[in-house]
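S.K.: Okay, here's the prediction I keep looking at, along with the sequence it came from:
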Amino acid sequence: MSRTLLAFVAVVATSIAHTSLTAQETKPDNKRSEIPNYRVDATDFSASEADIRAVCDSAARQLWPLFADYELEPFVVTRGQSGPITLYKRNDRREIVVKLDTSNTLWSQYAYQFGHEFCHVLCGFREGDSSNRWFEETLSETASLYVLRGMARDWKDGPPYKHWASYRDNLREYADNVIRQRAHTREIYAKGMPAFYRDHEAQLRKTATDRELNGAMAVVLLSYFEEQPTRWEAIRWLNSLPPPAKESFADFLQRWQGAVPEKHRLFVADVAKLYGVHRD
């Protein structure tokens, strides 16, 4: 099934006329081996702090080494009860609060949720107008899949514990199941991303967390980030400036392109082309 899904993603990506992203020649410099500054509060997870930390560390390593010289605020992973979320308000220790709504030993779910929320942290999430927040949510859904698939590869030879090695199949199957369930991906395949975006623009701007729409676009974006992982670093500047009220998506992308270093500008321009909102 995995090969079939990969083939389908590739077809989706290549079938969108005039929207392919240009591969960058650069490779990550000074890849970090360390993990970001965070802690785990294991209260109410019904799992050990060490095990939760082992899963989150493995998930973080899929992305963090790609962000050279990036100093994040410290954050804490805690138990949520109403869905995973990253809070805007810092706690009393001035930490970003990341809540995961899972428990026991559902490690694939931990990884999926952590990947999503960690992406928000890397994006420099901030309060403000939410007209284009759907794009950050889509990137975060992409990160969840990217993290799971990367962990599945890593755990083949280097799991956190030797007896967890076989769990790599669960990680990959979890990602495959999510991809399989994104029915709207077939709509993108049928009409292309520009038409898909135009047809759903009003809903996206109204509801940033429409997981079916976010998830379908994430399946398409996944192949681009797996093709060139260094593209992930561009999200560091996604929220570098407060968003103007009711900003168009085209203006949002232009503002992002102006904020990133030169090495990422072509990538952001190609994202605009992917969605059919680029400026000639």
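M.R.: Alright, I've got the coordinates. Note that this is a predicted model, so its numbers are computed, not measured. Residues are numbered from 1 along each chain as shown.
S.K.: Please make it C-alpha for all contacts and neighbour counts, starting now.
M.R.: Fine.
S.K.: Where does Ala7 sit, in terms of helix or strand?
M.R.: For Ala7, the host element (DSSP states H and E) is helix 2-15.
S.K.: where do the helices sit along the chain?
M.R.: Applying DSSP state H to the chain gives helices spanning 2-15, 49-60, 107-122, 133-157, 168-181, 184-191, 193-206, 211-227, 249-259, 262-275.
S.K.: So for Leu100, which of the ones you listed sits nearest?
M.R.: Closest to Leu100 of these is helix 107-122 (CA to CA; 6.3 Å).
S.K.: other SSEs contacting that closest one?
M.R.: If you count contacts as 3 or more CA pairs under 8 Å, 6 or more residues apart in numbering; DSSP states H and E, helix 107-122 packs onto helix 49-60, strand 85-86, strand 96-100, helix 133-157, helix 168-181.
S.K.: Relative to the whole chain's centre, how far out is it?
M.R.: 8 Å (CA atoms, centre = their mean, to the nearest Å).
S.K.: what about Glu262, how many neighbours?
M.R.: A total of 10 residues lie near Glu262 under the criterion other CA atoms under 10 Å.
S.K.: Distance of Asp69 relative to Glu233?
M.R.: Distance of Asp69 to Glu233, computed by CA to CA, to the nearest Å: 11 Å.
S.K.: the more surrounded of these two?
M.R.: Counted by other CA under 10 Å, Asp69 and Glu233 do not tie: Glu233 has more neighbours, with 22 against 10.
S.K.: roughly how far apart are the closest residue in space to that one that isn't next to it in sequence and Leu274?
M.R.: The shortest distance from Glu233 to any non-neighbouring residue, by CA to CA, 6 or more residues apart in numbering, is to Phe67 (5.5 Å). From Phe67 across to Leu274, the span is 24 Å (CA to CA).
S.K.: Put this next to the previous one:
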Amino acid sequence: MNFELKEFTNIPNCYHSFNVINEEHFEAYCEYLIKEMSYYFNKTLPTGLSILNPNPREDIPEYSYPDTIYLHIEDGLRESQVTYQLAHEMCHYFISTGIKNNNLTYFEETLCDLSSHFFLRNKTTYYLNSSFRDLVEYAPDLTDYSSNALASATEFKLSFSTSYDRYDRNNNKHIVKLLLPIFEKNPSLWSEVPKLANIEASTIGKLLALWKNKATAEHKKAIQEIQNIFK
């Protein structure tokens, strides 16, 4: 598939190609989310990033290192679907090269799922007070969508040696349920997430300990709360 790239109106050197109705609104919404996530992750606005829809390779959203995100959104503007997909892939983008140990990549995947839920819930106030209100699904449904998705997760035992397939969505959702209150209480904790890419660790216990060592003083307590989940 050939994509005709267009520069985002308000993000220089960041590009998109959306095969959707209401492309202008789709672009504006993606711009808002990119700026919001850049703020929370304490990153400058992306340069050279391309966000393309749909994904010509598979019917799934995907981050392709180093600077391409594929979404899979059908015609129309569905903000819950856009948020869920783009927030997940942007989290991978900010972690960049990713968590190094394959046995721990589930934690990156879980954080990216968490990003979907965190920013989905964060949209409620924004949409109740924006020009998008009449164009998209009613805002409180965003939190309901997140809550309903997480409610289906089955609990399992966590420890400092926990390891499983990164795409085990049930296990990921269970951990997301435990992490979400921590991040909602400490939203600036997102700024520590990209540091995970530079850590060599053999277990989740060691990864979290090294992550806490790298974190700024204000975030060490929140990471300790995450460590307590795995004990």
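M.R.: Structure received. None of these values were measured; they are calculated from a predicted model.
S.K.: Tell me which of the helices and strands packed on helix 107-122 of structure 1 sits nearest to Leu222 of structure 1.
M.R.: Proximity to Leu222 of structure 1 (CA to CA) singles out helix 133-157 among these, at 5.6 Å.
S.K.: got the angle for the closest one vs helix 193-206?
M.R.: Direction vectors for helix 133-157 of structure 1 and helix 193-206, defined by axes from the mean of the first three to the mean of the last three CA atoms, to 10 degrees, enclose an angle of 110 degrees.
S.K.: closest to Ser240 of structure 1 out of the helices of structure 1?
M.R.: Ser240 of structure 1 lies closest to helix 249-259 among the helices of structure 1, at 7.1 Å (CA to CA).
S.K.: With mean neighbour count and distance to Gln113 of structure 1 as added columns, please give the helices and strands packed on helix 107-122 of structure 1 in CSV.
M.R.: Shown next, in CSV, are these (neighbours: other CA atoms under 10 Å; distance: least, CA to CA, whole Å):
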stretch, mean neighbour count, distance to Gln113 of structure 1
helix 49-60, 19, 10
strand 85-86, 20, 9
strand 96-100, 23, 6
helix 133-157, 23, 7
helix 168-181, 18, 12
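S.K.: Could you dump those into CSV and include distance to Thr14 of structure 1?
M.R.: Shown next, in CSV, are these (distance: least, CA to CA, whole Å):
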stretch, distance to Thr14 of structure 1
helix 49-60, 28
strand 85-86, 33
strand 96-100, 35
helix 133-157, 18
helix 168-181, 17
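S.K.: Phe225 of structure 1: which of these is closest?
M.R.: Nearest to Phe225 of structure 1, of all these, is helix 133-157, at 7.9 Å by CA to CA.
S.K.: That closest one - contacts with which helices or strands?
M.R.: Applying 3+ CA pairs under 8 Å, 6+ apart, we find helix 133-157 of structure 1 packed against helix 49-60, helix 107-122, helix 168-181, helix 193-206, helix 211-227.
S.K.: mean per-residue distance, the third one to structure 2?
M.R.: I take that to be helix 168-181 of structure 1. The superposed helix 168-181 of structure 1 is, by mean CA distance after the TM-score superposition for structure 1, a mean 3.5 Å from where its aligned residues fall in structure 2.
S.K.: what angle separates that helix from helix 2-15?
M.R.: If you take the same axes, to 10 degrees, helix 168-181 of structure 1 sits at 40 degrees to helix 2-15.
S.K.: and if you look at the second one?
M.R.: What separates the directions of helix 107-122 of structure 1 and helix 2-15 is an angle of 30 degrees, with the same axes, to 10 degrees.
S.K.: Find me the equivalent region of helix 107-122 of structure 1 in structure 2.
M.R.: Aligned by TM-score structural alignment, helix 107-122 of structure 1 falls on residues 79-94 of structure 2.
S.K.: Give me the buried positions along the matching stretch.
M.R.: By neighbour count on 16 or more other CA atoms under 10 Å, the buried set for stretch 79-94 of structure 2 is 79-94.
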